[in-house]
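Undergrad: Output the structure for:
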Amino acid sequence: MKGEIMRIKIVWLAAFWFALMVAGCGKKEAQEEHVEEHHSDVVVLTEEGIKLAGIKVEKVGLRNVPVEFSAAGKVGFNEKKLVHITARTAGWVEKVNAFAGDRVKAGDSLASLYSPEFLSSQGEFVQAEERLKSVSPTDSVEYRTAQALYNSARSRLLLFGAGEKELEALAQTHRPVERLVIKSPITGNIVESNLIVGNTIDRGADLFRISDLSSLWVMADVYEKDIRAVQKGRQVRIKTASLGGRTFNGTVEAVNDVLDETTRTFKVRILVENPTGELKPEMFCECVFSGQSNRPVLAVPFETVQHVGDDYFVFVREDSVSFEKRTVKTGEELGNLIEIINGLKEGEEVVTVGAFMLKSELLKAEMGGHGH
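TA: Predicted coordinates:
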């Protein structure tokens, strides 16, 4: 009797464990019913699995993609509005009217110099002017000589910095002025002054530098990988941390064709209007370039490209439920897109949403995570 009871218990336990195993296998199959099978580099899903994973595909095509990148920059003078004043004759400083930091207008007196050479040149001009008046135009040889001497004396005074009005007054009065007045040729700011009253100066000595700061140049260092997207006339945003991240608008004026071997960058000159004078030369800034690429490229959204180590790949749709892993070679990063140099053809359909899930399924299969 006891033996019979024991046999019944053993049969019952065996039946119970068999039922658990069948139930367990059924549960596992239910969990995996959305992933039907893997064939090497192909993931096959059911239509329901595709919906649950939210997989989306789109055709690959050439794009004139928007690009945006930043480059370090430095604010400098607009050299088209920068004037360097040097001494055109030797002498000594009698008076200084403007100093570094001063705002001056075109024609303002900056300094006065005493120059013996300037005085003697005025005397030569007076003599040449009197001689020209005394010669009859009918005496062609003498008149031409007198005219040449007059023109030479006049040009010499203009070269020293005398103006037309000063020459007219000298021709009328025949009284030379004692001081050579240095005048500002432009409206702007004195950024450098090297004059002290009583100092002697030589011909060619540096006197002043004046700049109109209403517009400035920003020199940006653009990396060689980005230079193709930089074109003359393109708009650039200039951001300055020293002004609390304030943004100014600029325009590309010129792109240097010579690559700096040390920094691997090209110099790009940007014109920035500065009507309020907030930007100052020597400030550091960030230059944000944006626009359309200058050539069509084969590009896909960033999330389309997956990678394992150095293997970069995408998933190409073979049919309605099959997706093939395809190794690709990537190029430039173009905003939220990435260029595909090799591995895809125009018109193929790639997974743009859900590629990470497909990669996970593929890795599970490679590690033996599925058994069917």
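
Undergrad: When you work out contacts or count neighbours from here on, use the C-alpha atoms and nothing else.
TA: Noted.

Undergrad: Val258 - how many residues pack around it?
TA: By other C-alpha atoms under 10 Å, 10 other residues sit near Val258.

Undergrad: So it is in contact with Phe266, correct?
TA: Yes - with contacts counted by C-alpha atoms under 8 Å, Val258 reaches Phe266, the gap being 6.5 Å.

Undergrad: Strands of the stretch 1-150 of the chain, start to end?
TA: Ranges of strands in the stretch 1-150 of the chain, per DSSP state E, counting those that start in this stretch, are 35-39, 42-45, 56-59, 62-63, 66-77, 82-86, 91-96, 103-104, 109-114.

Undergrad: that older thread, quick check: neighbours shared by Val258 and Phe266?
TA: Between them, Val258 and Phe266 share no contacting residue under C-alpha atoms under 8 Å, 6 or more residues apart in numbering.

Undergrad: before we move on, back to that, so which of the strands of the stretch 1-150 of the chain is the most packed in?
TA: Ranked by mean neighbour count, those are led by strand 42-45 with a mean of 22 (mean count of other C-alpha atoms under 10 Å).

Undergrad: Tell me which residues are up against that strand.
TA: 34-38, 321-325, 358, 361-362.

Undergrad: Just send those residues back as JSON lines, with distance to Thr89 too.
TA: Shown next, in JSON lines, are these (distance: C-alpha to C-alpha, whole Å):
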{"residue": "His34", "distance to Thr89": "93"}
{"residue": "Val35", "distance to Thr89": "92"}
{"residue": "Glu36", "distance to Thr89": "94"}
{"residue": "Glu37", "distance to Thr89": "93"}
{"residue": "His38", "distance to Thr89": "90"}
{"residue": "Val321", "distance to Thr89": "88"}
{"residue": "Ser322", "distance to Thr89": "87"}
{"residue": "Phe323", "distance to Thr89": "83"}
{"residue": "Glu324", "distance to Thr89": "82"}
{"residue": "Lys325", "distance to Thr89": "79"}
{"residue": "Leu358", "distance to Thr89": "82"}
{"residue": "Glu361", "distance to Thr89": "85"}
{"residue": "Leu362", "distance to Thr89": "84"}
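
Undergrad: So which of those is the closest to Val57?
TA: Of all the contacts of strand 42-45, Val57 sits closest to Phe323, with 10.3 Å by C-alpha to C-alpha.

Undergrad: residues in contact with the spatially closest residue to that closest one that is not a sequence neighbour?
TA: Once flanking residues are discounted, Phe323 sits nearest to Arg317: 4.4 Å by C-alpha to C-alpha, 6 or more residues apart in numbering. The contact partners of Arg317, by C-alpha under 8 Å, 6+ apart, come to 57, 323-324, 348-351.

Undergrad: Pull out the buried members of those.
TA: Buried residues within those, defined by neighbour count using 16 or more other C-alpha atoms under 10 Å: 57, 323-324, 349-351.

Undergrad: biggest separation within those, which pair?
TA: Longest span within those, C-alpha to C-alpha: Val57 and Glu324, 12.7 Å.

Undergrad: now the other sequence, so there's something to compare against:
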Amino acid sequence: MNLPKHNRFWLAGVALAVGVAAGYGVAYQRIPGSTGTAAEQGAEAKALYWYDPMYPQQKFDKPGKSPFMDMQLVPRYASEGAGNATVSIDPGLTQNLGLRTAMVVRGRFSSSLDVTGVLAFNERDVAVIQTRTSGFVERVYARAPGDVLAAGAPLADILVPDWAAAQTEFLALKRSGDRELISAARQRLQLTGMPSSLIAQVERSGKVQPNLTVTSPVGGVVQELNVRTGMTVASGETLARINGLGSVWLAVAVPEAQTGSITEGQAIEARLPAFPGTVFNGKVSAILPDTNPDSRSLRVRVEMTNAEGRLRPGMTAQVRLNRSTGQDSLWVPSEAVIRTGKRALVMLAEDAGHYRPVEVRPGQESDGKTLILQGLEEGQKVVTSGQFLLDSEASLKGIVAAPLETDGQALGSQP
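TA: Predicted coordinates for the structure are as follows:
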């Protein structure tokens, strides 16, 4: 029979719609665990309560419309009671759904935290050079701020006129041979600020030594140099400031959320771009009391030896802070933990393809592992892949993980 073209398109559309509907009905009947309509269930079992799948924790004693969503409440039947408060998956479908499990392990939990740091001067290793008496600067050696000096390096020569008279008197008394007068004269030289080495030189040579050569007491970097040829210096005036390089500080910024695991004396490993392949070791010497308000990070100070002088302030470093709990602890793969914002859950794998949500109290996380402080026991199995699918199914069925108990009260409950 020849039909008009538009009629043939209309018949084809009707046939397609009927086929889709029939296929959906057949597919629905083949879904494992499906039990037909709510009316059929109601005829066979009594509903315990009704609930909104989006808010399964709220229970209602009669059917109706959900006050939360624009949808009808779903009945929960006695056959789905506490004894069956699990999500059941045919073991044959486990592999098809990509479900994987892992064991809850008890053992020593070693963690590490990778952060960045910047080398700085050790502010405890500072030498401030001052004059003990007034005088005139006769010579300044070729030094400038930023120069690296060895211990004993000369900085300036200063003429001290007052020392000439005191030394002349001392030498005269020494020739007299009176020990008490000589001792008193030597003490006077010390009180004028004359160093012991210069007094010994005067005694050996028998000549007046009114010039003082100011030297660096430590090896390090010249931070300040406030002396120039021809200038007059007063007693107590600062001439130079030297910062030692025997050790340096490594300033490390630790995220605020990770500061609870940092302790003084904790070992660290530092790797610097300037020395590829070399690992420098150190220990946390101080945890500073203030937190950076912009980056929300805590400043941690690490002291590192610098015997070879290769470490220079301003260099950057990749820092690894190593830590061990020192005791056996429960832990699971971090991917098994579902964080909802208010609490943390895991899907516990039970026998015969049954799964149920369990609330846990997670602890420190490191290297793909998370400490479990409460909620699980050693030897249990948790789902590490596909757990969100199971959690969604549990929510649709109204299965809610029981809250953790602490000190006789549920976590988050009000007294």
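
Undergrad: For the contacts of Arg317 of the first structure, which ones persist in the second structure?
TA: Retained in the second structure by both residues aligned by TM-score structural alignment, their matches' C-alpha atoms under 8 Å are the following of those: 57, 323-324, 348-351.

Undergrad: what's the angle from the longest helix along the first structure to strand 35-39?
TA: Longest helix in the first structure, counting residues (DSSP state H): helix 2-31. When axes from the mean of the first three to the mean of the last three C-alpha atoms, to 10 degrees is applied, the directions of helix 2-31 of the first structure and strand 35-39 differ by 80 degrees.

Undergrad: What ranges does the first structure have for its helices?
TA: Using DSSP H, helices in the first structure cover 2-31, 47-53, 116-134, 140-160, 164-173, 355-366.

Undergrad: would you list these in TSV and tack on distance to Ala254 of the first structure and mean neighbour count?
TA: Converted to TSV, the helices of the first structure look like this (distance: least, C-alpha to C-alpha, whole Å; neighbours: other C-alpha atoms under 10 Å):
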stretch	distance to Ala254 of the first structure	mean neighbour count
helix 2-31	62	11
helix 47-53	50	14
helix 116-134	42	18
helix 140-160	33	16
helix 164-173	37	14
helix 355-366	42	18
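
Undergrad: In TSV: these, plus distance to Asn294 of the first structure.
TA: What follows is those, written out as TSV (distance: least, C-alpha to C-alpha, whole Å):
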stretch	distance to Asn294 of the first structure
helix 2-31	49
helix 47-53	37
helix 116-134	58
helix 140-160	49
helix 164-173	52
helix 355-366	30
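
Undergrad: Not counting its neighbours along the chain, what's nearest Thr330 of the first structure?
TA: Nearest to Thr330 of the first structure is Ile340, by C-alpha to C-alpha, 6+ apart, at 4.6 Å.

Undergrad: Next up, the contacts around that neighbour.
TA: Contacts of Ile340 of the first structure (C-alpha under 8 Å, 6+ apart): 297-300, 328-331.

Undergrad: can you tell me which of those residues are in strands?
TA: Counting by DSSP state E, the part of the contacts of Ile340 of the first structure found in strands is 297-300, 329-331.

Undergrad: Restricted to buried residues, select those in PyMOL.
TA: Burial among these is assessed by 16+ other C-alpha under 10 Å; the matching PyMOL selection reads:
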select buried, resi 297+298+299+300+330
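
Undergrad: which one of the ones in strands among the contacts of Ile340 of the first structure is nearest Ala229 of the first structure?
TA: Val297 (12.4 Å).

Undergrad: Surely the closest one and Pro66 touch.
TA: No - applying C-alpha under 8 Å, one finds Val297 of the first structure not in contact with Pro66, separated by 11.0 Å.

Undergrad: farthest pair in the ones in strands among the contacts of Ile340 of the first structure?
TA: Val297 and Lys329 (13.3 Å).

Undergrad: where's the corresponding residue of the first structure for Gly220 of the second structure relative to Asn336 of the first structure, distance?
TA: Using TM-score structural alignment, the partner of Gly220 of the second structure in the first structure is Gly188. Separation of Gly188 of the first structure from Asn336 of the first structure (C-alpha to C-alpha, to the nearest Å): 44 Å.

Undergrad: neighbour count winner among these two?
TA: Neighbour count, other C-alpha under 10 Å: between Gly188 of the first structure and Asn336, Gly188 has more, with 22 against 14.

Undergrad: one step back: need the max-distance pair from the contacts of strand 42-45 of the first structure.
TA: His34 and Lys325 (18.5 Å).

Undergrad: With neighbour numbers in mind, choose between those two.
TA: The residue with more neighbours, out of His34 of the first structure and Lys325, is Lys325; 21 against 18, by other C-alpha under 10 Å.

Undergrad: Please tell me I have it right and that one contacts Val314.
TA: Yes - Lys325 of the first structure lies in contact with Val314 (C-alpha under 8 Å); the separation is 5.8 Å.

Undergrad: quick one on the thing from earlier: among the contacts of Ile340 of the first structure, find me the one that's closest to Thr86 of the first structure.
TA: Of the contacts of Ile340 of the first structure, the one sitting nearest to Thr86 of the first structure (C-alpha to C-alpha) turns out to be Gly331, at 52.5 Å.

Undergrad: Let me know how buried the closest residue to the closest one other than its chain neighbours is, in neighbour terms.
TA: Leaving aside its sequence neighbours, Gly331 of the first structure sits nearest to Glu339 (C-alpha to C-alpha, 6+ apart; 4.8 Å). Using other C-alpha under 10 Å, Glu339 of the first structure has 20 neighbouring residues.

Undergrad: With Pro289 of the second structure instead?
TA: With other C-alpha under 10 Å as criterion, Pro289 of the second structure counts 8.

Undergrad: what's the matching residue for it over in the first structure?
TA: That one, Pro289 of the second structure, aligns with Leu259 by TM-score structural alignment.

Undergrad: sorry, back to before: mind listing which of the buried ones among the contacts of Arg317 of the first structure are in strands?
TA: Counting by DSSP E, these place 57, 323-324, 349-351 in strands.

Undergrad: Dump those into TSV; add distance to Arg209 of the first structure as well.
TA: TSV is the format used below for these (distance: C-alpha to C-alpha, whole Å):
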residue	distance to Arg209 of the first structure
Val57	63
Phe323	69
Glu324	68
Glu349	63
Val350	61
Val351	62
